[in-house]
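Trainee: turn this into a model:
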Amino acid sequence: MLLSRKRRLLKWAVLLIWVVVTILAVPAAGRLSDVVQAKSSAELPRGAQSTKVDELTSRFPDGEQAPGIIAYVRPSGITATDRAKAEADRRALAPAAAGTIAGPVPSRDGRALMLNVPLKDDDTLSDKAEKLRDRSLADVPPGLEVRLTGPAGSALDVGDAFKKVDKPVLIATIVLVAVVLLLTYRSPVLWLLPIVNAAIALQVTGAVVYLLGEHAGLYVADGTSTILNALVFGISTDYALLLLARYREELRRHRDRHAAMRAALRRAAAPITASAATVSLGLLCLLAAHMGFNYALGPIGAIGVLGGLVVVMSLLPALLVIFGRWVFWPRIPHYGDPAPARGIWDRIGHRIAARPRLVWVGGLVVLAALASACLGISTGLDRAHFLTTTPSSTLGEQLLAKHYPGGQGRPLQAITGKPSAVRTALQDAPGVARVGSPQPSSDGHLTRFDMVLTSPPDSAAAKETVRELRETVPDALFGASTASEIDLADAQSHDRRVVIPLVLAVVLLILIVLLRALVAPLLVIATVVASYFAALGAAWLLFRYAFDFPALDIQVALMGFLFMVALGVDYNLFLVSRIREEVGRTDHRTGVLRGLGVTGGVISSAGLVLAATFGVLGSMPVTMMVQIGVLVSLGVLLDTFFVRSVIVPALALDAGPRFWWPARQNTTPPPTTQHTPIDATTGR
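Mentor: Sure, this is the predicted structure:
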C-alpha cells in the first residue's frame, strides 16, 4: 500500500522537477545565438592549407580581417558626383574600419569605383557589414548602382537568411506537427502533450548547447539551430507517438492507469532507447569529419536527441497518468475493451503475405529506378546559388568582374617564409592577374601576399590555377577565396568516405544487439541504404527540373545520408522489434503480420510528423537547407510508406524463421485464444 502511494506521488515529483528545469532552461536557450560563431572562416576544414592560412593571419598587423568591398558602377561612366559619394562613404566608415581605408580605386574603363573597407573577422562581422551596407545605400546619386560584396557582404547575406527565417520556420513546424497530431488522434487535448514535450526538449537542448558553447568551447555553427529545431521537434514527437500507442494498448489490459504506464514503459523503453542510441551515435560519427559544419552538428545533434529521449520518457508518462484516461477523448480506451478492428495495415500485410518474394523484388526494382537518377547528379554550388535568390554580394561580385580582374572581390592569399622566391613564382604564374605588396608578420618571420586571379573565384579555371600554384610553389600556403572552396570540397569528400561507413557500422551493431540476430539487421540496413539512394535520385529530379538548382550543395549528400539512415532505421527498428515480440508469442508468419498491423498506424503518423518538420526547411532561402529538407522528407515518406510497410515485411515473410538467424524462434502454431485484460489489483 505504501509502495503504491509512493508510485502515485512520483508523477507529481517528476512534473515539479520539469517545471523547475524548464524555468531555468528558457533564459539560457534564448541566448543560444550568442554562442554561434559567425566568423567567416569558422567552418574551414581541420588541417587544410586554407585553415592554416587563417590560423596564421593573427600574426599579421591587419590579420583576421574580412573586407567589405563596395562597388559603385555607372554604365555611362563614373561622374564627379559618384566620386564624391564614394569619398563621403570612405570618411563616414573610417571609425568602423579595422584599418586605414584607401581611396576608391577606379576601373580602367572608367565605369566603376571600388572601396575596400577592412573589417575585423569575428562574431560581429555580420552586424558591421550591415552598417556598411546601410551607409553605402544612403544618398545614392540617380543612375549609380551600389553593391556590398567581398567576405563581409557574403557574411551579411548568410546572416540575413538565417535571422529572417529561424522563428517563422519553428512556428511553421509547430503548426504542421499540430495538424498531423489532430488528424491522427482527433482529440482536442491529446495532441498538445507531444507538442509540449517537444517544446520543452527544444528549450532544454538549447540551454545545454548554450552552456557548453559559453563555458566549454563547443563550436556552434551558423544554421545548426535550424536543423536542431527540426531534429528535436521531429524525433521527440515520434517518441511520444510510440509511447502513446503502447500506453493506449496497455490501458485496455490494465484497470489501473499507473500499472498500464509501467507496462507501456517496460515494453517501449527498449526500441525507443535503441532508436535514440542509433541516431545520437550516428550523429557523433561526425566527430570524425573535417568540415566545420559537419563536425559541429555531431555533438549538438546528439544532445538534442538525448534531450528528447529524457523528456519523453519521464515528463510525458507523468502528464499522461496525471490527466487520466479522459485525455484520449473522444476515443477513450477502457479496461477490457476489445482490440481495435482489423485496419488497413492488416489488409496490406495479408496481401503481401500472398506473394512476398514478388513484392520485395518488385519493390527493389522501383527503388533502383529512382536511384538511377543519381547518375546525373552534379555536386558543388557556386556562391550565386548559395541562396535561392541571387545574393546581393554575388551581384556585387559580378559587377566587379565586369570592370576589374575576376578575383578582385575575393583575393587569394599566400603565406610564406621565403618571400622573394615566392613572389617571383607568383608573378610568373599563369592565371594570376596581380600580386599585392608583401605584408610582413609582426614577428618578421612570415610574409603574406594578396593575389587577384584572372578568372572569377568560383570558376573552374580559378580552381585549376590554385591547384597548380600549390604544386609549383610548395614554399607557400594558399588560403581564402578559391583555395577555401577547394579545401571545403576535399573535406566533404573525406567526410563521406569516413563518416558513412562509421554510421553504417554503428547502426548495424545496435540492430544486432537489440534484435539478437544477424540476418534481420543486414536486411534492414540494406533496405534503408536502398531507400536513401532512391530518395536522392528522386530529390535530384525535383532540384533540377522543379527548383532549377544546377547542383547539390556539397554537404547535402552526407547530411541526407546521416538523417535518413539514422532516422529511417528507427521505423524499421520499431517494426522489427515489435515483430520479434509478437513472434515470441506465436509463429513467424502471424508475428510478422500482427507486428505490421499493430505498428502500422503509429509509425505512419510518426513518419508524417518527421517529414513535416524537415519539409519546413524547404521554405528557407538557403539552398543547402532546402535541399536537406526536401531530401530527408522524401526519404522519410518513402521509407515509412513503402520500404518499412511493404519491402521489409515481404523480406521477413520470405525469409521465414531464418530472418532471426542465428537466434532460434518459436515455430509453434498461433494460439487460438486472445490476450485477456489484466487486473492490476490481482495480477490476473
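Trainee: rest of the way, CA atoms for contacts and neighbours
Mentor: Noted.
Trainee: contact partners of stretch 364-379?
Mentor: Contacts to stretch 364-379, defined as CA atoms under 8 Å, 6 or more residues apart in numbering, come from residues 530-531, 533-538, 540-541, 550-554, 647.
Trainee: out of those residues, the closest to Thr51 would be?
Mentor: Closest approach to Thr51 among these (CA to CA): Ile554, at 18.2 Å.
Trainee: look at the closest one and give its secondary structure.
Mentor: Following DSSP: H, G, I helix; E, B strand; the rest coil, Ile554 is assigned to coil.
Trainee: what strand or helix carries the residue most central in space within the chain?
Mentor: By CA atoms, centre = their mean, the chain has its centre lying nearest to Ile227, at 4.2 Å. Using DSSP states H and E, the element containing Ile227 is helix 224-251.
Trainee: and that helix, what does it pack onto?
Mentor: Counting contacts by 3 or more CA pairs under 8 Å, 6 or more residues apart in numbering; DSSP states H and E, helix 224-251 packs against helix 150-185, helix 192-215, helix 257-284, helix 292-323, helix 588-615.
Trainee: Proceed likewise with the subsequent sequence, for comparison:
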Amino acid sequence: MSEGRSRGVAWLVCGRRSKWLVLLLWLVAIFALAPLAQKLSSAQDNDATSWLPGSAESTQVLGLSEDFRPETMPAVVIYARESGLTAADRAAIAEDAAELKGLSAHGIRGEEARGPLYNRPDDPRAALIYLPVTVDEEGWERLSKAVDDIRETVGSGGGGSGGLEVYVTGPAGTNADFAEVFEGIDSTLLLAALGVVVVALLITYRSPTLLLVPVVSAVASLLSAQAIVYLLARYADLTVNGQSAGILTVLVFGAGTDYALLLVARYREELRRHEDRHDAMALALHRAGPAVIASGATVCAGMLVLLVAEMNSTSGLGPVCAIGVLIAVLAMLTLFPALLVIVGRWFFWPVTPHYGSAEPTVRGLWARTGNRISHRPRAVWSVTAVILAALSFGILALRAEGISNTDAFTEEQESIKGQEVSARYFPAGSGDPLVIVANADRAEQVGRAVAATPGVVPQSIGVPPGTAREHEGRVLFEATMTAPADSAAAKDTVERVRDAAHAVPDADAKVGGGTAALLDAETASTRDNAVVLPLVLVVVLAILGLLLRAVIGPLVLIATVVLSYAAALGISALAFRYLFDYAGEDTAFPLFVFVFLVALGIDYNIFLSSRVREEARKQGTRRGALTALAATGAVITSAGLVLAGTFAALGTLPLVGFAEIGFAVALGVLLDTFVVRSVLVTALFLDIGPRMWWPHRLADENGSSARTP
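Mentor: You can find the predicted model right below:
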C-alpha cells in the first residue's frame, strides 16, 4: 500500500474531523456497554459442570443425580477436643444440631441434617453434623450465604467455648471459601493491573499526562469486552467462570497497553519527521498497524484453539480471551490514535517530540547492544540457546498432577483447617462421598462390589436423606472413602470402584462425586495438553508465515518462543518447589502457560521481525536487524514489563493456581523481552541473514543491498 493510500485509510481514524466521530462512537458504545460490563459477575457459572469435561462420567452422574434429589453440596460441621468432649460440649453440640435442623434460608436443607455423629461411643473426641445445601442457578453467591449462616449458628472459626474446636468444612465450606476469594476478583485484578500499567507508563513515557491516553483506552477496551462476554454468556451459552473473567481483565490490560506502546513509539518517530500530527499518525498506523493486527490475530487464534479442549473451563477460556484481545486491538487502532491526535504534541510533556528533532534511539542502549551482537552473532545465539535449554531441565521438577484443596490456598482457610481436623477422627473422605447411580435390579450387586473395594468404608453404603429411592428403574447411593477426598489415594479408590461397579453385568453403573470429578479433570487435562499444544504451534506458525511471507523465518521464530517457554517452565518449577514451597501445579498449568507465552511471546518477535522486514527492503537484512532493534528495543522492553506486571497481578489472589500462572507467564514474558527478542532473535537475523526470508525475494538480496518493493 502506498503512503498516500495509507494516509487515506488512516484518515478515517485520525482525520481532522473523523477523529471526533471516532471518539463520539466510542463514547456512545461505552455509555451503552458499561452497565452490562458490571453484570459479568452475575453471569459467571462456577458450578462443577462449568469446569468439568462434558463427557466425563462424573459430569453424567451430576446430571443423573438431579432426578433423585435437588443438586446439593454437603456442609460438614466438625467439633473436636483432643482431651475428649465434655458433657457441656455434647450439650452445646446437641443444641447446635437442633438449631441447624431449623435452618432453611439460602438453600440450607436443615430438615435433612444428620448428626451429631461421634467418632466413638465412649469418651468421644470429635463429632460431625452433615447439612446439605441446595446448589442452583444462583451458584456460589447463594452457597456463600448459606455457609455464613451455618458458621454464625455454630460459632465456628477455631477455638470455641473452653477450647472446643469448631469448623465448617466439607464441599460446601470449601467452595464457600473459594467463592470468597473470587468475590471482587474483577475489581482486585483491575486495580492491581491498573497500578502496574500506570507505574510502567510513567517510567516509560516520563509524562504524567501521556499515560492517561493508553489507560483510558485500556479501560474502554475492558468495559466493552466484559459487556460483550456478558451478553454471550447470558444469551449464547458461553461458559464464563471466575478464572476466565479474571484472566480477561489481566489480558486486556496487558495486551492492550502493549499495542498502545508500539503505536505511540512509531507515532513519536513520525512526529519528528512530519509537522502535521495527522500525517504523522496516518503513517504510524500504516507502519505499525499490520504488526498490531498480526499480533492480535495470533493471540486470538491461539486462544480459539482452546475450543477443542475437553475441559469446559479451558474451552470456555478461549473465546473469552479472544474477544478481549479483539476489542483491545480495535480500541488501540481507533480510539487510542484518535485521542492522541486530539490532545496534540503537548500531551507528551515534558519530553515533547518536536518536528525535525533527532531520533534518540539511533544512539541508544539497544543500538549499542545490536552493535556488540553483530561482532559474533553465531556465538551469541549459540550460547544463549544452550543456557535456555539448560534452564528448561527444571521441568523435571514439575508436578502438574493437580492441586488438592488443602494446598490450593496461599492463606489458611477455615474449611481446610476443618478438613484436617476431621481427618484425625473420622474417615478422611466423610465429607465428600462417592455417588453411584445404577440400574435398580442390579443395585444390590453393585453395592456389594463397591463395599468390597479397598479404600471404601463398607458400612457407609447407603441412600442419603432426601433422596428418591428409585427413578425410572435407576437408584442412587453414596459411599465414604477412607482417604481424603482430594488425595491421590482417593483417586485410586475411584478407579477401583469404577472397575468394580462397571464389572457388574447389566448394571450400567456410573461413579461420580467430588473425587471422581478431580480424576476426570486430570484425565481431560492430560488429553488437552497433547492435543491443544501442537495445534497452537501450527496456528501461530501459519500466521507468522502469512505475515512475513517466508518459511525459514517463522520456523526460527517459533523455535525461539518454544525454547523460551521451556526455560520459563523449568525455572518456575524449581521456584515453586524450592522457593515458594508449593505442593504442586494444576494439571492445566502447562497448557495455560504455553498458550499465553506462545501467543503473547510471539508478539515481540512479530514487532521486531516486521520492522526488520520493513528495513530490509531499504538496507538489507543484517543492517535492517540492527536498525529494527535500535528502533523497537525500548518500546518492546516497556511492553514486556507492562505485560509481565499485569500477569504478576494474578499473585494478589490467595490461590496457588493463579499465583503459579501469573509467575510463570510473567517470567516467560521477561525472558522473551530481554533475552529471546533482544539477543537470540537479533543474533539469528544477523547470522542467517537474508535466508530468513526464503522463499520471498528478500532472500535474494546481495550483501547489504536490497530491492525496493
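Trainee: quick one on the thing from earlier: can you tell me what part of structure 2 the helix holding Ile227 of structure 1 aligns to?
Mentor: Mapping helix 224-251 of structure 1 onto structure 2 (TM-score structural alignment) gives residues 244-271.
Trainee: mean deviation of the matching stretch from structure 1?
Mentor: When structure 1 is superposed, stretch 244-271 of structure 2 averages 0.9 Å from its matched positions, counting by mean CA distance after the TM-score superposition for structure 1.
Trainee: name the helices or strands packed onto the biggest helix by length in structure 2?
Mentor: Across structure 2, the longest stretch assigned as helix under DSSP state H is helix 514-548. Packing partners of helix 514-548 of structure 2 (3+ CA pairs under 8 Å, 6+ apart): helix 57-65, helix 277-304, strand 434-439, helix 488-502, helix 552-574, helix 589-619.
Trainee: out of these, nearest to His696 of structure 2?
Mentor: Nearest to His696 of structure 2, of these and by CA to CA, is helix 552-574 at 10.0 Å.
Trainee: identify each buried residue in that closest one, please.
Mentor: For helix 552-574 of structure 2, burial by neighbour count (16 or more other CA atoms under 10 Å) applies to 552-554, 556-558, 560-574.
Trainee: run the angle between it and helix 589-619 for me.
Mentor: Calculated by axes from the mean of the first three to the mean of the last three CA atoms, to 10 degrees, helix 552-574 of structure 2 forms an angle of 140 degrees with helix 589-619.
Trainee: what stretch of structure 1 does helix 552-574 of structure 2 fall on?
Mentor: Helix 552-574 of structure 2 maps onto residues 519-541 of structure 1, going by TM-score structural alignment.
Trainee: with structure 2 superposed, average distance for that stretch?
Mentor: Averaged out, stretch 519-541 of structure 1 is 0.7 Å away (mean CA distance after the TM-score superposition for structure 1).
Trainee: same question for stretch 151-171 of structure 1.
Mentor: Averaged out, stretch 151-171 of structure 1 is 1.9 Å away (mean CA distance after the TM-score superposition for structure 1).
Trainee: what's the match for Leu100 of structure 2 in structure 1?
Mentor: By TM-score structural alignment, Leu100 of structure 2 lines up with Arg90.
Trainee: correct me, but that match touches Gly103?
Mentor: Yes. Between Arg90 of structure 1 and Gly103 there is a contact under CA atoms under 8 Å: 7.2 Å.
Trainee: need the three-state assignment for Leu3 of structure 1.
Mentor: helix.
Trainee: what does Glu275 of structure 2 give?
Mentor: Relying on three-state DSSP, one would call Glu275 of structure 2 coil.
Trainee: now do the contacts for it.
Mentor: Here Glu275 of structure 2 is in contact with Tyr355 (criterion: CA under 8 Å, 6+ apart).
Trainee: check Ala568 of structure 2 too.
Mentor: Contact analysis of Ala568 of structure 2 by CA under 8 Å, 6+ apart lists 391-392, 664-665, 667-668, 671.
Trainee: understood, closing this out.
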